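> here is a sequence together with a model predicted from it:
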Amino acid sequence: GGVAADKLVGAGGNDTLIGGSGSDTMLGGIGDDTYVVDIATDIVIENVSEGTDTVQTALASYTLGNNVENLTYTGSASFTGTGNALDNTITGGAGNDTLNGGAGLDSLIGGAGNDTYIVDNAGDIVTEAADAGTDTVRTNLASYTLADNVENLSFAGTGAFAGTGNALDNLITGGAAIDTLSGDAGNDTLDGGVGADSLTGGEGDDTYIVDNAGDLVTEAADEGTDTVRTALASYTLGSDVENLTYTGTIAFAGTGNDLANTIKGGAGADTLDGGAGADILIGAAGNDTYIVDNVGDVVTEAANQGTDLIKTALSSYTLDNNVESLLYTGSASFTGTGNALSNTITGGAGNDTLDGAAGNDTLDGGAGDDIYIVDSASDVIKDSAGTDEIRTALAAYSIAALVNVENLTYTGSANFTGTGNALDNTITGGIGNDTLNGGAGTDTLIGGLGDDIYIVDNAGDSVTENTGAGTDTVRTTLASYTLGSDVENLT
């Protein structure tokens, strides 16, 4: 045809009808006819059982008319091709094509590009070459298995769906019902949708999108490093899944398994428990709680992301950077060490040693004979039971306000002033010129080296000095006092 609105009529053979640029009407008749359609208003007329006919077009979209079997795209852009009730063959091009065969047993050939195939018949055949884009099948069939070289599968129906992948890295998405999704050898992502789905990744490093507490994730041992991503308020990893990532915005409780897990929280106040393995716990923003039960556990917090707490039953633990609090949950003795922040460290019923390190810390030993390492004058000591000791390198320290702490030991190398309380204290100085005052109780004062001064206000106070350990002085308000050995002066 030409530029006008032509009418082309074939003979009885295998005709090729080219209408040209006008709005043409083409009738092929009997035979396997080919129609070249170059304007959307072209009309192709075929009757039933008049051969196997083909439309060739460079239009951006085309839908086959009645009694035409095949559609081939001849352009270079993206194409949307739609079939009819016959068994169609629809062939795309180099672009990102969308091919929909309709009701028949169709053959869909996408070519290069990221193609989408609409599959609505179990007999539909999708053909893709290797490395010809990232392609997707969308189907409303109750079950579907991806053909070779097609990456993604999406369910568009309303009932239950069984979707199976191939050897590629598949993305398989279910619907609102109870779906069964299975990957294969690739690094697959399985998203069952809102129903209580069964997700099996197979080999590869698989990712599971879990959005229903009834979702079941199945992995076998040594089948890659796998990850569950969820917005549920709580989730516990099943066997053979390594990693857990929270994708919601509220508080999250994430629990691992016996593997070496990586568990990531979100912006809320999360509780992360890696389980028995050597885990990596990442809380993000919020006031997070970490359950640490393996010496290989690593807690990762950024600065200024909430007030965070580690709970542990390990015999000793040192706080990681940017974590504020440490709570011992065991029943034996515990050694807990802080960091540069203002820490709160809480022991248990055993004989604990608590060291807040550089910040202004709060140390609570609980029951037991506890030792507190005090390195800031602003450190706060809370204690309720046992025979407890303060160890400090500060130039002066008083336990007068600490009604449940008995002993004070200086660990520095300069001069020290140590003051007791109403209990029977043992106060120990160092190598400097120390001043030791036990207070009201029956105290034991040990000066060590240096020219020490002892304040004695109870007849039961005991002063201990060694030979050649300085020139030492006792000061007392008692009515009578006798110097002990190796003490030179009495005032």
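Looks like it arrived, so ask away.

> going forward, measure contacts and count neighbours with C-alpha atoms only.
Fine.

> which parts of stretch 407-427 are buried?
Neighbour counts over stretch 407-427 (16 or more other Cα atoms under 10 Å) mark 407-412, 414-427 as buried.

> name the residues that touch the one helix or strand Leu363 maps to?
Leu363 belongs to strand 362-364 when assigned by DSSP states H and E. Contact partners of strand 362-364, identified using Cα atoms under 8 Å, 6 or more residues apart in numbering, comprise 342-347, 354-356, 372, 379-383.

> what's the following helix or strand after it?
Following strand 362-364 in sequence, per DSSP H and E, is strand 371-374.

> picking that back up, the buried residues of stretch 407-427 in strands, which ones?
If you go by DSSP state E, these have 407-410, 417-419, 426-427 in strands.

> in JSON lines, list these along with distance to Ile43.
Converted to JSON lines, these look like this (distance: Cα to Cα, whole Å):
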{"residue": "Asn407", "distance to Ile43": "102"}
{"residue": "Leu408", "distance to Ile43": "101"}
{"residue": "Thr409", "distance to Ile43": "101"}
{"residue": "Tyr410", "distance to Ile43": "101"}
{"residue": "Thr417", "distance to Ile43": "105"}
{"residue": "Gly418", "distance to Ile43": "105"}
{"residue": "Thr419", "distance to Ile43": "105"}
{"residue": "Thr426", "distance to Ile43": "107"}
{"residue": "Ile427", "distance to Ile43": "106"}
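
> then this one, side by side with the first:
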Amino acid sequence: MSYTPASTSGDDTINGDAQPDIIDALQGNDTIYGGGGDDELLGGPGNDKLFGEAGNDRLLGGTGDDRYEIDRTDTVIEELNEGNDSVYFRDDTFTGIYYMPANVENLVLVGRFNNMSALGNGLDNRIFGNNTGNDTVYGYIGDDYIQGDFAYFGGSNSFSGNTGADMLYGGHGNDVIWGDQGEGRDLIYSLADDMLFGDYGNDILYGQAGADTLDGGLGNDTLYGGAGNDVLNGGFDLLPPGKEADLFGSNYFPGNDTMSGGAGDDAYLFGRSSRSDRIVDTSVSGETDQLRFEAGVIAADVAVRHEGNDLNFYIVGFIDNKLSVVDYFSSVNRPLTTAVFSDGTVWTSAQFEAAQLGPIGNGDRFIRGTDGNETLTGLGGNDTIDGKDGSDQISGGDGNDYLLGGAGRDLLMGGNGNDVLNGGGDGDRLLGGAGADTLLGDVGDDFLDGGHGNDVLDAGTGQNRLIFQLGDGQDIVRGIATAGVADRTTIELMKSYAVGSLGSSPVGIASTEVVLTRTGNDLVIDRNDGDDSVTVENYFASSAANLYPVHNIRFSDTAWSNADINARVVAATPSPVPPSPGTTQIGTDGNDVLTGTAGHDNLFGRAGDDYLSGGAGNDFLNGETGKDLLEGGAGDDMLVVDSVLDAITERPAEGTDTVQSYISYALGGNVENLTLIGNIAISATGNELDNYLVGNGLDNVMLGRFGNDVLYGDAGDDFLNGELGQDQMFGGVGSDTVIVDDLGDFVWEAANEGTDTVQSYISYSLQGNFENLILIGQTGVVANGNALANVIQGNDSDNSIDGMGGLDSLSGNGGNDTLTIHSGQEQVAGGSGGDTLQLAADLSFLNMAGLAGTTLTGLESVDMGNGSATSVRLTLEQMLALSAESDTLTVDGDAGDQLQIETGWRRDTSGTAGYDQYSSTAGGETGILLVGQAVTVTMADWAA
């Protein structure tokens, strides 16, 4: 049967027969029943209902919000953007997986007591499980809504949102629900005794009624148990049957989770695989909520603290592992009654409140990382922290710590105390902090800064940098004497702290501020104030063979080589000025007020909202946790910021001050320098002063604002813009972008430091080791490359662009541009406008064969005028291929220049003043040449 209704606009009901039918309902909101046979049902425009019924049917709803009722043998076909369509999959015996058709948004599984499975598609799906069966549903890609039951019956279902930000509703059976892969924020609800797993992303899990198990998985999750006796786990510990435990080689899936058990007797899981979790719950009289520690955590591993109204549990040696029971001490009915360990030990609420449990305080710890990239932190005490492989960030905190980075590019921070930092393999950053520290770079290109205190620095092999600043004390440098080629060590002297790639022009102490002396085989670098010195042990031991443990000293005004150093050594050291006394003050977990002396003070606020005032002297102020106010006072101060709530006060003429920031930060008034620290890609913004901004080795954005600024990107793909003023910008390792807007701007990159780009508002010539140049702004300017293979792009004005040799790519973009080539191997795209290809004097002959229309495009003029005899050869086809906008090519040049064309060209009597006109026609296309009268035209069968 083939049927088309007589009316094309009504709402029709059409019934097929037992034979194979083709039914086209055309327009209207139609209802079509296929009947028996293998049918083809076409709904056409409108909101249609198509019932395949018996047979292998093809159903095409067309535009509109269509409803399909099908079984396993039917095929649904929907095109993109044809409406919001629904499939009702009805098959009483089907137990396989039903794959949602492409471009269908909604699916309802309909069966009688059978267990069904379904997989969504790439859209934002709404999927409803079978009323009575135990279904398995996967959402696939998209932000999906999945409900276990379509009505109030309820099988025990298992379903997963897969990627996307999904909403998963468990229905009335005992369900297992997975948020699954992807970083979307999933919302998961359940009604009965369910298991809910957030997996990846920052998820919200609602257990509601029933005895539920909730596991947040990776990400910062929020868990609500609801009524019933629930088990809540912020990490990734519980595994239902069939799920693999070791998804990425370990069970370490951290996240900062919030858990709320709700009514009932609930259990919360916590352990080393957690991070900073919170229990936010209210309890009623008679409920017994329990904290369960994961396997392997015993009572001796846990510390309990009362902090404000919160009850906090810490895993010893894993300071990032913290469980806070919020408002525990302000709740009438305590939200936690017991804590249970894997060895059977039980702690009661009475013991919590007495704080009689675990190693309260800061004991010695041994922390061992994995081969991944981790953040490991000690507290007080003498800690040993081994990062193993991976690029780790390790902080020792207070105490005399031993930090080992292992393989990978590590950041080691000793903190207070006499610490030993060993970077291990690869290029590491070692910051000693306060105290007499020992820093060992080992293998790789290392960055060592001992900080305050009398330190020992041994960089090992590689291209190493040793940083010394005012107030660091009397430091010792040890190392292997080398010729300074493959292994090269540089000392950089700073007035203010700088963790950056200083290029060739470091800012810091001037060469006139130091005296070099020899004591035995040691070299002593002494500042005139007598407070600070650096002793390079055995510097002169192998000098006869030109082998030295240190090869350069960098100052603000110059750099000294070994020859310069040897020439400046004097016989004796001037009598030093006695150093100013100072204090080290460490606050409490409350709101502290710490006031320094007239000397060089070290102030640490610890937790709480602290006020730190350094007073006179070169002070170090770190408020640490909390909303802190730091006031450096007179002297060259260093102030550490780790929160947007921190504030800094400095007054005019109080010294050269430096902010170290773990967050994106803009300098306030009267602060000169800013150094980014930590392991997050953040930004640095200057102020109206002449600022010195330094990156942290990641992808930083650095903005100088006003003043003549110095910007150091360090490693990473950085964006540097000095903005107003005459600025110096050093990109460092990585593919950096630097903005130039003043003739006084200076940029610098070392060799092999990435693919770097200058964006310029003004005429500009690329400096060495920069690859790309992009003209910005609205003014026509001059852009010149260098000897590298450059990519140069013009703006929308009339630019002059010259690659200056090399395999360059030149783009004019808008405007009437002149693009100069030197070898004929360049790629040139004139862009819109009337653009000219200029031949440089070192290019005596250019054959357009194989170039025009491929590597040379968008060109309306060729200029050979360069002061030397130059020839260009082209055909009509090549001439037309040079420009898609014009069939006329202008050729200019000097006396002695030659244009070689085919014999088919003819000289016309008409033309333009100063030019001879030639024309040629082939294949229905005509080209016109306007040739400057100084150019000689030669016609021949050049192809022969």
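Noted; the coordinates are in hand. Please read these numbers as outputs of a predicted model, since none were measured by experiment.

> what TM-score do we get after superposing?
The TM-score (TM-score structural alignment, normalised by the length of the first structure) is 0.61; 336 aligned residues with a Cα RMSD of 3.5 Å.

> just to revisit the earlier point, counterpart of the strand holding Leu363 of the first structure in the second structure, which residues?
Across the second structure, the stretch matching strand 362-364 of the first structure (TM-score structural alignment) is residues 809-811.

> mean distance, the matching stretch to its aligned residues in the first structure?
Following the fit onto the first structure, the mean deviation recorded for stretch 809-811 of the second structure is 0.4 Å by mean Cα distance after the TM-score superposition for the first structure.

> may I see the buried residues of that stretch?
By 16+ other Cα under 10 Å, the buried positions in stretch 809-811 of the second structure come out as 809-811.

> count of neighbours near Gly460 of the first structure?
Counted with other Cα atoms under 10 Å, residues neighbouring Gly460 of the first structure total 12.

> chain neighbours aside, what residue packs nearest to it?
Excluding the flanking residues, the one nearest Gly460 of the first structure by Cα to Cα, 6 or more residues apart in numbering is Thr442, at 5.0 Å.

> number of residues surrounding Glu223 of the first structure?
16.

> quick one: secondary structure of it?
Under DSSP: H, G, I helix; E, B strand; the rest coil, Glu223 of the first structure falls in the coil class.

> got a list of what it touches?
Shown in contact with Glu223 of the first structure (Cα under 8 Å, 6+ apart): 202-205.

> tell me how far it lies from Gly186 of the first structure.
Going from Glu223 of the first structure to Gly186 of the first structure by Cα to Cα, to the nearest Å gives 10 Å.

> any common contacting residues for these two?
Common contact partners of Glu223 of the first structure and Gly186 (Cα under 8 Å, 6+ apart): 202-205.

> can you redo those residues as CSV with neighbour count and distance to Val55 of the first structure?
As requested, these are exported to CSV (neighbours: other Cα atoms under 10 Å; distance: Cα to Cα, whole Å):
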residue, neighbour count, distance to Val55 of the first structure
Gly202, 24, 42
Glu203, 21, 43
Gly204, 20, 42
Asp205, 19, 44
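
> quick check: the farthest pair among those?
Taking Cα to Cα as the measure, these span a maximum distance of 8.8 Å, between Gly202 and Asp205.

> quick check: the gap between the residue positioned nearest the centre of the first structure and Lys382 of the first structure.
What sits nearest the mean C-alpha location of the first structure, by Cα atoms, centre = their mean, is Lys264, with 2.1 Å. Computed as Cα to Cα, the Lys264 of the first structure to Lys382 of the first structure distance reads 34 Å.

> ok, Asp443 of the first structure next?
From Asp443 of the first structure to Lys382 of the first structure the distance is 22 Å (Cα to Cα).

> comparing these two, which residue is more hemmed in?
Neighbour comparison, Asp443 of the first structure and Lys382: the larger count goes to Asp443, with 27 against 16 (by other Cα under 10 Å).

> right, and that one touches Ala422 too?
No: with contact defined as Cα atoms under 8 Å, Asp443 of the first structure does not reach Ala422; the gap is 9.4 Å.

> what's the end-to-end length of stretch 635-647 of the second structure?
End-to-end distance of stretch 635-647 of the second structure (Cα to Cα): 18 Å.

> what range in the first structure does the helix or strand hosting Phe468 of the second structure sit on?
Phe468 of the second structure belongs to strand 463-469 when elements are defined using DSSP H and E. Using TM-score structural alignment, strand 463-469 of the second structure lines up with nothing in the first structure.

> same for that strand, what does it pack against?
strand 447-449, strand 488-494 (3 or more Cα pairs under 8 Å, 6 or more residues apart in numbering; DSSP states H and E).

> what stretch of the first structure does the shortest one fall on?
Spelled out, it's strand 447-449 of the second structure. Per TM-score structural alignment, strand 447-449 of the second structure has no counterpart in the first structure.
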